[in-house]
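A.B. asks: Next come a sequence and a model predicted from it.
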Amino acid sequence: MKTAAPSTHSRILILDFGSQYTQVIARRIRELQVYSEIVRFDTPAAEIAKLKPSGLILSGGPASVYDKGAPHLDPEIFSLGIPVLGICYGLMLMAHHLGGQVVFTGRREYGAGTLYIGNGSNLLDGLGPQIDVWNSHGDEVTALPKGFRATGRTESSDFAAVEDPQRKLYGLQFHPEVAHTPRGKEILQNFVYHICRCTMDWTMGSFIEEACARIRKQVGDQKVVLGLSGGVDSSVTAALLHEAIGDQLTCIFVNNGLLRSREEEIVQRVFGENFHVRLKYVDASERFLALLKGVTDPETKRKIIGNEFIKVFQHATEELLDEDRKNGARKHSGYRFLAQGTLYPDVIESVSIEGNPAQVIKSHHNVGGLPEKMHFELVEPVRQLFKDEVRQAGLQLGLPKEIVYRQPFPGPGLAVRILGDVTPERLSILREADTIVVSEMESSDWYYRVWQSFAVLLPVRSVGVMGDQRT
């Protein structure tokens, strides 16, 4: 099992049983300045022990513990002496494996509820007699394992919160990580700080320092090349690498003709003029547009753009080698490493709960593809971060707000925001429309408050009026 955080950090491991909220749990823990990491549900207890986590969280999940093929954990986990918090399905597993009774109700309880809190709970300390909670479960605990006691109930369950304080085992039949449980953060604080005794040592300052050390150790005196898109992920990756290894980094910026307005101008100004990163600009817009002519299927567009990018990128790398040789570089001093702005959710989403490749909804432009075809060793310095953490790191590294808070932009660019054929005329229309959308969002102070806002060009025409006439 690969882990990213140095052993000096407090660490909470989250066993993933397929909940839609698993990543939310991880983010909530990190917001408490404690490092969290998601691992497979079937990770052996011996491997978990080697990582020396301060605590474990068992996520929820859509299964019943009695379903054929339902995910189960190594029960030895409960004997490690590490505090464990089971959430919904995680609670059911805990009760099931430790000798309690779990029944399938035949219906799912989904929605708001009230938790009535008993006395003397370590997990629910300081919350008062009752709180609002959010339920999403189908199984129900009807008898507790030996050593457990109930500390909270709802209208539908006498065992909505349970604990065995001697073994430091805790369970909740609701979701403390979601916004619909308003005081859920306090519950997680009690678990992380008071029960697990974690220290608040996960900050972007410490991450940058440790990431730079890891980069220098991995790269040594070798050269690194990065495909810089101008988006948040690749921009922060570039700034972090430049902080760590300086001129050993070269960024290649490919203009595929599908970029946002002023993209190339912004990238060259920020990284070339302000950060003084070695930057190679390649205008390949005509090549991409020629290949996209007549193509209307979005997945086909993605594959064409991805394949052509590899060719353009590889040619640009060869040109860099030629330039280096002309400038007196050693014959074999090539670019050994490829850097990518892969994020933690990219890695998690690449594998499903059964451990098989997840069904392709859309092809991902960061995980897989380029390294295998180009024989690079991969450097992924931000692969342990969520997007909000990447933005924080970018600000600490000195990147301007216009880069750090840019909204996400697809790898294939405007090609997948044009329904139908991609032409220079349609690209021009969409760029102008998108510029207007961004301008209006910024002037109304909404651009930085929503995740995405953009224009899409549809293959339809509508009637307009100008000067009392149809246009």
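C.D. replies: Perfect, I can see it now.
A.B. asks: Every contact and neighbour count from this point should use C-alpha atoms.
C.D. replies: Fine.
A.B. asks: report the longest strand in this structure, please.
C.D. replies: Longest strand in the chain, counting residues (DSSP state E): strand 101-117.
A.B. asks: list the buried ones in the following helix or strand past that one?
C.D. replies: Later in the chain than strand 101-117, the nearest helix or strand by DSSP states H and E is strand 130-143. Applying a neighbour-count criterion of 16 or more other C-alpha atoms under 10 Å, the buried positions in strand 130-143 are 133, 134, 135, 136, 137, 138, 139, 140, 141, 143.
A.B. asks: picking up where we left off before, which strands and helices sit next to the longest strand of the chain?
C.D. replies: helix 89-97, strand 130-143, strand 149-153 (3 or more C-alpha pairs under 8 Å, 6 or more residues apart in numbering; DSSP states H and E).
A.B. asks: Name the residues that touch the shortest one?
C.D. replies: Put plainly, it is strand 149-153. 115-121, 158-164 (C-alpha atoms under 8 Å, 6 or more residues apart in numbering).
A.B. asks: Not counting its own residues, what contacts the helix or strand that comes right after it?
C.D. replies: Sequence order places strand 161-164 as the next helix or strand after strand 149-153, per DSSP H and E. Residues from elsewhere that reach strand 161-164, judged by C-alpha under 8 Å, 6+ apart: 121, 147-153, 169-173.
A.B. asks: Can you lay out the residues you listed as a markdown table showing neighbour count?
C.D. replies: A markdown table is the format used below for the contacts of strand 161-164 (neighbours: other C-alpha atoms under 10 Å):
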| residue | neighbour count |
| --- | --- |
| 121 | 20 |
| 147 | 12 |
| 148 | 20 |
| 149 | 16 |
| 150 | 18 |
| 151 | 24 |
| 152 | 24 |
| 153 | 20 |
| 169 | 22 |
| 170 | 26 |
| 171 | 29 |
| 172 | 25 |
| 173 | 30 |
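A.B. asks: can you redo those residues as TSV with distance to residue 351?
C.D. replies: Listed next are the contacts of strand 161-164 as TSV, based on distance: C-alpha to C-alpha, whole Å:
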residue	distance to residue 351
121	37
147	36
148	35
149	37
150	36
151	36
152	35
153	36
169	29
170	28
171	27
172	27
173	26
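A.B. asks: Tabulate the helices and strands packed on strand 101-117 in CSV, adding columns for distance to residue 438.
C.D. replies: Formatted as CSV, the helices and strands packed on strand 101-117 follow (distance: least, C-alpha to C-alpha, whole Å):
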stretch, distance to residue 438
helix 89-97, 42
strand 130-143, 35
strand 149-153, 48
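A.B. asks: Tell me which of those sits nearest to residue 198.
C.D. replies: helix 89-97 (21.3 Å; C-alpha to C-alpha).
A.B. asks: Can you work out which other helices and strands pack against the closest one?
C.D. replies: Helix 89-97 packs on strand 55-58, strand 84-87, strand 101-117, strand 130-143, strand 169-172, going by 3+ C-alpha pairs under 8 Å, 6+ apart.
A.B. asks: alright, now check it against this:
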Amino acid sequence: MTETSPDHPRPVLVVDFGAQYAQLIARRVREARIYSEVIAHDASLEEIKAKNPAALILSGGPASVYADDAPAVDEGMFHLGIPVFGICYGFQKMTTALGGEVANTGGREFGRATLTPNGEGTLHRGLPDTQPVWMSHNDAVQVAPDGFTVTASTPGAPVAAFECVEKQMAGVQYHPEVLHSPHGQEVLTRFLYEIAGLKPTWTAANIAESLIADVRAQVGDEGLAICGLSGGVDSAVAAALVQRAIGDRLTCVFVDHGLLRAGEREQVQTDFVAATGARLVTVDAEDIFLGHLAGETDPETKRKIIGREFIRSFEGAVSEVLGDQAASGKKVDFLVQGTLYPDVVESGGGSGTANIKSHHNVGGLPEDLEFKLVEPLRLLFKDEVRAVGRELGLPEEIVARQPFPGPGLGIRIIGEVTKDRLDLLRKADLIAREELTAAGLDGQIWQCPVVLLADVRSVGVQGDGRTYGHPIVLRPVSSEDAMTADWTRLPYEVLETISTRITNEVPDVNRVVLDVTSKPPGTIEWE
């Protein structure tokens, strides 16, 4: 089967059986420069065919293939002439659908295991004689389907990998998508390139071209759009893409909601306009946002208030955007947002995913939204967005900027959001950013949220007297795409400097603590 043009690539569909790592599989496929999407396991055969997939990858999942409520597989997908790769549960479902045998032998493999390739086939050719892999299974394949070559085993899985190049099908019992399987990406890439015969056409240039074409088709030849510019890389790249598509029919609106970090407004107004030349309208809405947030402490409610008031601010800016065109009945129909795939997933928009938290630009949008949304980055991960930004010529000051949430400091204050608390947090945040930059650590961390525990006080000693101040939390994290993250091991001397400066320079703060929680179980932001 041949691929279509790179402007509209045929996707590798990751069929999600409730896997913890389904989105990560899609990301790994894209790292091989092949476009990939996640689709629910209960999608019909007709839905799958309608997407014209270049290949299918069956994800892992928590169920036993023999459980009564185990996710089913439409066996017709194995007869579409489309290459298929099975992982863990998907590997076992593939086995039973094609006539092989899976059994629960009473043995279990969870965590690191030792894989022994037997020298056969394509997937593990030339790789080490033994290698660590990440396992998570009770059942195990005992007999491969007819025509398939067994290529590897582990102590708990006699058939840990098999393949049939003629049918363009293969699978592994372990999880090649996680970093704990160090050769996993190479194995996955060999399936895509050598067994499925796909070409690496998903490049930044092709992504940009495709997205520009999609925006042009959505907005049309006369549509007007505004873009909610936050100052972060996502909205900046989204705006640059849309400007390439529709030119001066786009106006960027920057809402100063009073929840920004020190210097944020000035940085946006200089950096973005200088980089793109786009028209920028700034809305002063601090009093409005803080008025609606007054007395509110629930994080989900705060996110929804901020999302709602963003939209109201954009609606209020329309008259300024239209100018003289307003009298002729001209309307702004489209709102551009820098929504990313992780935003969609965490807001409950992924396949079978729970609503972890409502991102202001997804689950936090009001129901009476008057605009049609334009979200060109909705299916991209952060590293892909950065690559597209560089392809569009945006400066490194914008492209490499560490993520900052749209709701701003409003979700970094645990408790009610007030002007005094925002001023306090702004000072602490600026100190942390200054010291991380001075230590040359900006490129080593994904971001470092600074959190004010506004409803918590602790006893301290400052100036030989008793104090009763707030704690500040430092949350430095490392991540590839915000789907998972680990806390960053900052040098002790840097932490000491940050702590000393904050407790000396920020009133009402007498304690600085370090958050050493990974994601999962914690999220990157506290709210």
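C.D. replies: Done, it's in. Just so it is clear, the model here is predicted, and its values are computed rather than measured.
A.B. asks: quick one on the thing from earlier: average gap between the longest strand of the first structure and the second structure?
C.D. replies: Once fitted to the second structure, strand 101-117 of the first structure is off its aligned match by 2.5 Å on average (mean C-alpha distance after the TM-score superposition for the first structure).
A.B. asks: Any chance you could list what contacts that strand?
C.D. replies: 64, 66, 92, 95-96, 124, 128-145, 151-155, 160, 180.
A.B. asks: helix, strand or coil for the aligned residue in the first structure for residue 421 of the second structure?
C.D. replies: Using TM-score structural alignment, the equivalent of residue 421 of the second structure in the first structure is residue 426. Secondary structure, DSSP: H, G, I helix; E, B strand; the rest coil: residue 426 of the first structure is helix.
A.B. asks: Ok, residue 13 of the second structure next?
C.D. replies: With three-state DSSP as the basis, residue 13 of the second structure sits in strand.
A.B. asks: can you pull the contacts of it?
C.D. replies: 26, 36, 37, 38, 39, 53, 54, 55, 56, 57.
A.B. asks: repeat that for 10 Å
C.D. replies: Contacts of residue 13 of the second structure were listed using C-alpha atoms under 10 Å, 6 or more residues apart in numbering, and they are 25-26, 29, 35-40, 48, 51-58, 84.
A.B. asks: same question, residue 166 of the second structure
C.D. replies: 83, 147, 148, 195, 196.
A.B. asks: Any idea how many residues pack against the closest residue to residue 148 of the second structure other than its chain neighbours?
C.D. replies: Counting by C-alpha to C-alpha, 6 or more residues apart in numbering, residue 148 of the second structure lies nearest to residue 164, which is 4.8 Å off, once chain neighbours are set aside. By the measure other C-alpha atoms under 10 Å, the count of residues near residue 164 of the second structure is 18.
A.B. asks: ditto for residue 420 of the second structure
C.D. replies: With other C-alpha under 10 Å as criterion, residue 420 of the second structure counts 9.
A.B. asks: do residue 194 of the second structure as well
C.D. replies: Residue 194 of the second structure has 15 nearby residues by other C-alpha under 10 Å.
A.B. asks: Residue 170 is in contact with that one, correct?
C.D. replies: No. With contacts counted by C-alpha atoms under 10 Å, residue 194 of the second structure stays clear of residue 170, the gap being 11.2 Å.
A.B. asks: Give me the common contacts of these two.
C.D. replies: By C-alpha under 10 Å, 6+ apart, the residues touching both residue 194 of the second structure and residue 170 are 122, 123, 188.
A.B. asks: Would you mind giving the residues you listed as TSV with distance to residue 211 of the second structure and neighbour count added?
C.D. replies: Formatted as TSV, those follow (distance: C-alpha to C-alpha, whole Å; neighbours: other C-alpha atoms under 10 Å):
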residue	distance to residue 211 of the second structure	neighbour count
122	35	18
123	33	26
188	26	24
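A.B. asks: which of those residues lies closest to residue 71 of the second structure?
C.D. replies: Once C-alpha to C-alpha is applied, the member of those that ends up nearest residue 71 of the second structure is residue 188, at 23.4 Å.
A.B. asks: quick one: the closest one is in a helix?
C.D. replies: Yes. Residue 188 of the second structure: assigned to a helix according to three-state DSSP.
A.B. asks: Which residues are in contact with it?
C.D. replies: Residue 188 of the second structure makes contact with 25, 28-29, 32, 57, 85, 123, 170-172, 175-177, 194 under the criterion C-alpha under 10 Å, 6+ apart.
A.B. asks: ok, which stretches of the stretch 201-350 of the second structure are strands?
C.D. replies: 225-229, 250-256, 279-284, 334-336 (DSSP state E, counting those that start in this stretch).
A.B. asks: how about those in TSV, adding distance to residue 448 of the second structure and mean neighbour count?
C.D. replies: Formatted as TSV, the strands of the stretch 201-350 of the second structure follow (distance: least, C-alpha to C-alpha, whole Å; neighbours: other C-alpha atoms under 10 Å):
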stretch	distance to residue 448 of the second structure	mean neighbour count
strand 225-229	21	27
strand 250-256	22	24
strand 279-284	27	16
strand 334-336	27	23
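A.B. asks: Please identify which of the ones you listed is closest to residue 477 of the second structure.
C.D. replies: It's strand 225-229; of the strands of the stretch 201-350 of the second structure, that one is closest to residue 477 of the second structure (C-alpha to C-alpha) at 24.5 Å.
A.B. asks: quick one, the closest one and strand 279-284 angle?
C.D. replies: 60 degrees (axes from the mean of the first three to the mean of the last three C-alpha atoms, to 10 degrees).
A.B. asks: circling back to that earlier point, list just the one of the strands of the stretch 201-350 of the second structure that sits closest to residue 78 of the second structure.
C.D. replies: strand 334-336 (39.6 Å).
A.B. asks: Comparing that closest one with the first structure, how large is the average distance?
C.D. replies: Looks like 1.4 Å for strand 334-336 of the second structure (mean C-alpha distance after the TM-score superposition for the first structure).
A.B. asks: Show me what that strand is in contact with.
C.D. replies: In this structure, residues lying in contact with strand 334-336 of the second structure by C-alpha under 10 Å, 6+ apart are 215, 218-219, 223-229, 235, 238-239, 242, 250-253, 311, 314-315, 369-376.
A.B. asks: looking at the first structure, where would I find the counterpart of it?
C.D. replies: Using TM-score structural alignment, strand 334-336 of the second structure pairs with 337-339 in the first structure.
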